[in-house]
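Undergrad: Output the structure for:
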Amino acid sequence: MKIHPLITTTDALAELCDRLAKADFICVDTEFMRESTYWPELCLIQIADEHEAAAVDPMASGLDLSPLLDLLVDNEDVLKVFHAGGQDVEIIYNLTGKTPHPIFDTQIAMMAVSQSEQIGYSNLVESWLGFSIDKGARFTDWSRRPLDARQLEYAIGDVTHLAKIFPRLLKRLIKTGRGEWLDAEMEKLADPENYRNDPNKAWERIRASGRNPAMLGRLRALAAWREYEAQDKNIPRGRIARDETLADIASHPPKAQADLGKVRGLSAGWKENEIGRRMMATLANAKPLTDEELPPRTPRGAPLGKEGALVADLLKLLLKIRAREIDVASRLLARSDDLELLAAGVRKNLALLEGWRFEQFGRDALELVEGKLAFAVLGGRLKMTHIDEIHEEMGARRAADDAAEVDADPADEHRGPGIAVSIEE
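TA: Now for the predicted structure:
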């Protein structure tokens, strides 16, 4: 594979993108810094197909990224391959208002051909290519210039290795017939709604107990205010105030700005500074949530009770068995929240009861809840089977034992061929 020198000019970038636009797929990775900023600071973009690779310096003076961004978000003929690409896609969305499409994520794909939930890139390379990556440059400051040869070699490796792995992984998916399992997952990754930052929805990410409309209205207002403050200063939102601090203030609003100096998580200066005044104005203007805006009464993890919790535990055991049997990540088959909802009696709008998930796991999950499926220890191995099959097998074994002319330990007459547990309606 040809490795180009660091690209720092628009002409060189345009020439590279013209060639890559003819490829079936391109592998993409980014290096960025966001520890001290609200918006991630893009420091390097790596891109490769099967024949050539390059790193692009977005910090280079006069460089126009348009040729590359057009390739990523407007060219529908080229598949864009990432590994754990959520943050990379977010950066591209911030720059263009669009997401790369079509898209493929090797971390997600590995869930369909192995039991790896979130395989890291270094483990992916070791698994498929048989060598370890030098991680010495992993925690480098990518914003510093100039970048040295070791940094560039490390960065380029993120796409050159991926360009070798992706075709092999794709062949595995085709051979197993599991490619269609991933279609919806890849579309979710490419959904712009995942990356659209609406300050008025920021409160939904903050844990707060209760459904008091006035309290939640204050929390919504405070969370949106914090987003605007952080964006304006380009600093992490936590530098303005932590989540738990906002939740505390929303639950117990101070009567006057002077009281802010007593709030845990805020400095004494808030009782008289400008940001404290802006927070108090936000609280004063906050409006309670309407009935339509309130979160649903039944949380995502439905209350189960003791018996329901036991059913959920058995469903999770069933999930582990099935994931092991077909060598797939259990999280791709079903989420814990959905299992708890199924145990609580919910039968609608559950992904595990639709499409390929129903065929691979959902049908068995329903039959377990309905008392038609059981766990058994047969031949020293835990498996799942239908109740009637267990009865048939136990009867056959008893008949064989009765017919055999062997001396038996007296205790054996109380020992069955397996242990089964079922759930009756």
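Undergrad: From now on I want contacts and neighbour counts done on CA atoms only, so please keep to that.
TA: Will do.
Undergrad: elements contacting the helix or strand hosting Ala323?
TA: Secondary structure from DSSP states H and E places Ala323 in helix 305-326. Counting contacts by 3 or more Cα pairs under 8 Å, 6 or more residues apart in numbering; DSSP states H and E, helix 305-326 packs against helix 330-333, helix 336-343, helix 363-369, strand 381-386.
Undergrad: Mind listing residues that contact the shortest one?
TA: The one in question is helix 330-333. Residues from elsewhere that reach helix 330-333 (Cα atoms under 8 Å, 6 or more residues apart in numbering): Met111, Ala112, Gln115, Glu117, Leu319, Lys320, Arg322, Ala323, Leu352, Arg357, Gln360, Phe361.
Undergrad: just how off-centre is it within its chain?
TA: Its chain's C-alpha centre and that of helix 330-333 lie 12 Å apart, by Cα atoms, centre = their mean, to the nearest Å.
Undergrad: Do I have it right that Trp128 meets Ala163?
TA: No: Trp128 is beyond contact range of Ala163, at 11.6 Å (criterion: Cα atoms under 8 Å).
Undergrad: Give the buried residues for the longest helix seen in the chain.
TA: Assignment by DSSP state H gives helix 149-176 as the longest helix of the chain. For helix 149-176, the neighbour count (16 or more other Cα atoms under 10 Å) marks 151-152, 154-166, 169, 172-173 as buried.
Undergrad: to compare against the first, here's another:
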Amino acid sequence: MNDTPATAATPVVPLSAPRDGVPPVLLLPEEFDEAAEKLAAGTGPVAVDTERASGYRYSQRAYLVQLRRAGAGSFLIDPIEHPEALTSVIDAIDGPEWILHAADQDLPCLRELGFRPAALFDTELAGRLLNFPKVNLAAMVAEFLHLGLAKGHGAADWSRRPLPADWLNYAALDVEVLVELRDHIAEALADAGRADWAAQEFEHVLSRRPAPPRTDRWRRTSNIHDLRTPRQLAIVRELWTTREEIAQRRDIAPGRILPDSAIVTAATANPADLSALVRLPVFGGPRQRRQADRWMRAIERARELPDAQLPPKKAPQVGLPPYNRWDQRNPEAAARAGAARPVLKTIAEDVGVPQENLLAPDVIRNLCWEGVAADQTVDQWLAEHDARPWQRELVADPIAEAIDSVQS
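TA: Reported below is the predicted structural model:
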């Protein structure tokens, strides 16, 4: 498949502004209703994008929703003040296919607002199925349309009001050519015989259940592995939990409340009192001094815990152990993995699709760990674990043969 982008021989023309100019930001219910009428009168699929403020806010809510449809134009919708008034817009685009780039990133915050697509085309996921080395929006637009998108504000604080003009230009460009991009990618998928693969993948994205929340999220604190004692880990846990409560209540990204580095520093130092705490880096700053009592109480709670309630040095195992431990824990599973994983890698290379898209890593891990019951085939097992028909057609028989070779 496509190992090198065709744009290497084709000049890329900068696309610095929408062809019809940047549309106004819609804030009021009556403006939403007017946009809904235009969208409903448009034709074809609807290009959809959102902007969030992940590095600035605790929530993952959408602070701007961008829509575009042929015959209707582009719309920038501010959903913050009147989210309840979005019903007319939601109804207007309920039915047509939605085009998103990396839909997994946008669908959660859209669903929070009440938007739910009936059909989907994900240009980023399609790029993976076509085996392009770069599948970000700018790369895909350059590859298929030979246009260069003006980028640079994706990680901005989109909760800011009013939004700067150059940010709005960037937001409008994200849907400006998404419909045209979708058409070119759909043609490439059809030419490659992968249109049905893509349709199955898009349906899977729409029907996939949200992942369960992680346990012991505090253990993901940066540099926590430098700590050596359960008591230090308890301090991290209490400071992390306190920070989480503040961040959620104030809707501020946790790292902006207190950086991970300060949490680990406090756990290492284990300050005896408030004066010792505020002598530590970060804690002595003006903003942290106002919260110093609260941080100190968290440290004291950890210090007062009985040994039996301290967190273990190693996190309790969630899910399967790493492959390199299977020989001791489950030799039969290790043998199955040793036979099946190289086969999967070879198929991915031969077909020209990323291995993680050919079959999800968790699926092959669980298959090798559990094995297949005597009255069940590998194909049946894969079907019960959400593998799509196109994936099973490619991998079920070769994996079955590989597993049989080490079990016979």
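Undergrad: Quick check: what element follows the longest helix of the first structure along the chain?
TA: Next along from helix 149-176 of the first structure, by DSSP H and E: helix 183-190.
Undergrad: How about residues contacting that next one?
TA: So helix 183-190 of the first structure is contacted by Gly86, Val89, Thr99, Pro100, His101, Pro102, Ile103, Phe104, Asp105, Ile108, Asn194 (Cα under 8 Å, 6+ apart).
Undergrad: Any quick ChimeraX command for the buried ones out of these?
TA: Buried members of the contacts of helix 183-190 of the first structure, defined by 16+ other Cα under 10 Å, are picked up in ChimeraX with:
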select :89,99,100,101,102,103,104,105,108
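Undergrad: farthest-separated two in the contacts of helix 183-190 of the first structure?
TA: Thr99 and Ile108 (17.3 Å; Cα to Cα).
Undergrad: The longest helix of the first structure packs against which elements?
TA: Short answer (3+ Cα pairs under 8 Å, 6+ apart): helix 149-176 of the first structure packs on strand 25-33, strand 41-48, strand 52-56, helix 106-113, helix 121-129.
Undergrad: Quick one: distance of that helix to the chain centre.
TA: For helix 149-176 of the first structure, the distance to the chain centre is 20 Å (Cα atoms, centre = their mean).
Undergrad: do the same with stretch 276-283 of the first structure
TA: 35 Å.
Undergrad: what's the answer for stretch 48-59 of the first structure, then?
TA: 26 Å.
Undergrad: Do me a favour and get the end-to-end distance for it?
TA: Start-to-end span of stretch 48-59 of the first structure (Cα to Cα, to the nearest Å) is 20 Å.
Undergrad: Pull out the buried residues from that stretch.
TA: Residues Ala48, Asp49, Glu50, Glu52, Ala53, Ala54, Ala55, Val56, Asp57, Pro58, Met59 are the ones in stretch 48-59 of the first structure that count as buried (16+ other Cα under 10 Å).
Undergrad: Distance to Asp11 of the first structure for those residues - can I get that in a markdown table?
TA: Formatted as a markdown table, the buried residues of stretch 48-59 of the first structure follow (distance: Cα to Cα, whole Å):
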| residue | distance to Asp11 of the first structure |
| --- | --- |
| Ala48 | 18 |
| Asp49 | 19 |
| Glu50 | 22 |
| Glu52 | 17 |
| Ala53 | 16 |
| Ala54 | 14 |
| Ala55 | 14 |
| Val56 | 12 |
| Asp57 | 13 |
| Pro58 | 14 |
| Met59 | 16 |
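Undergrad: tell me the two of the residues you listed that are most distant?
TA: Maximum pairwise distance in these, criterion Cα to Cα, is 26.3 Å, between Glu50 and Met59.
Undergrad: re the thing from before, between the helices and strands packed on helix 305-326 of the first structure, which one is nearest to Leu283 of the first structure?
TA: helix 336-343 (34.1 Å).
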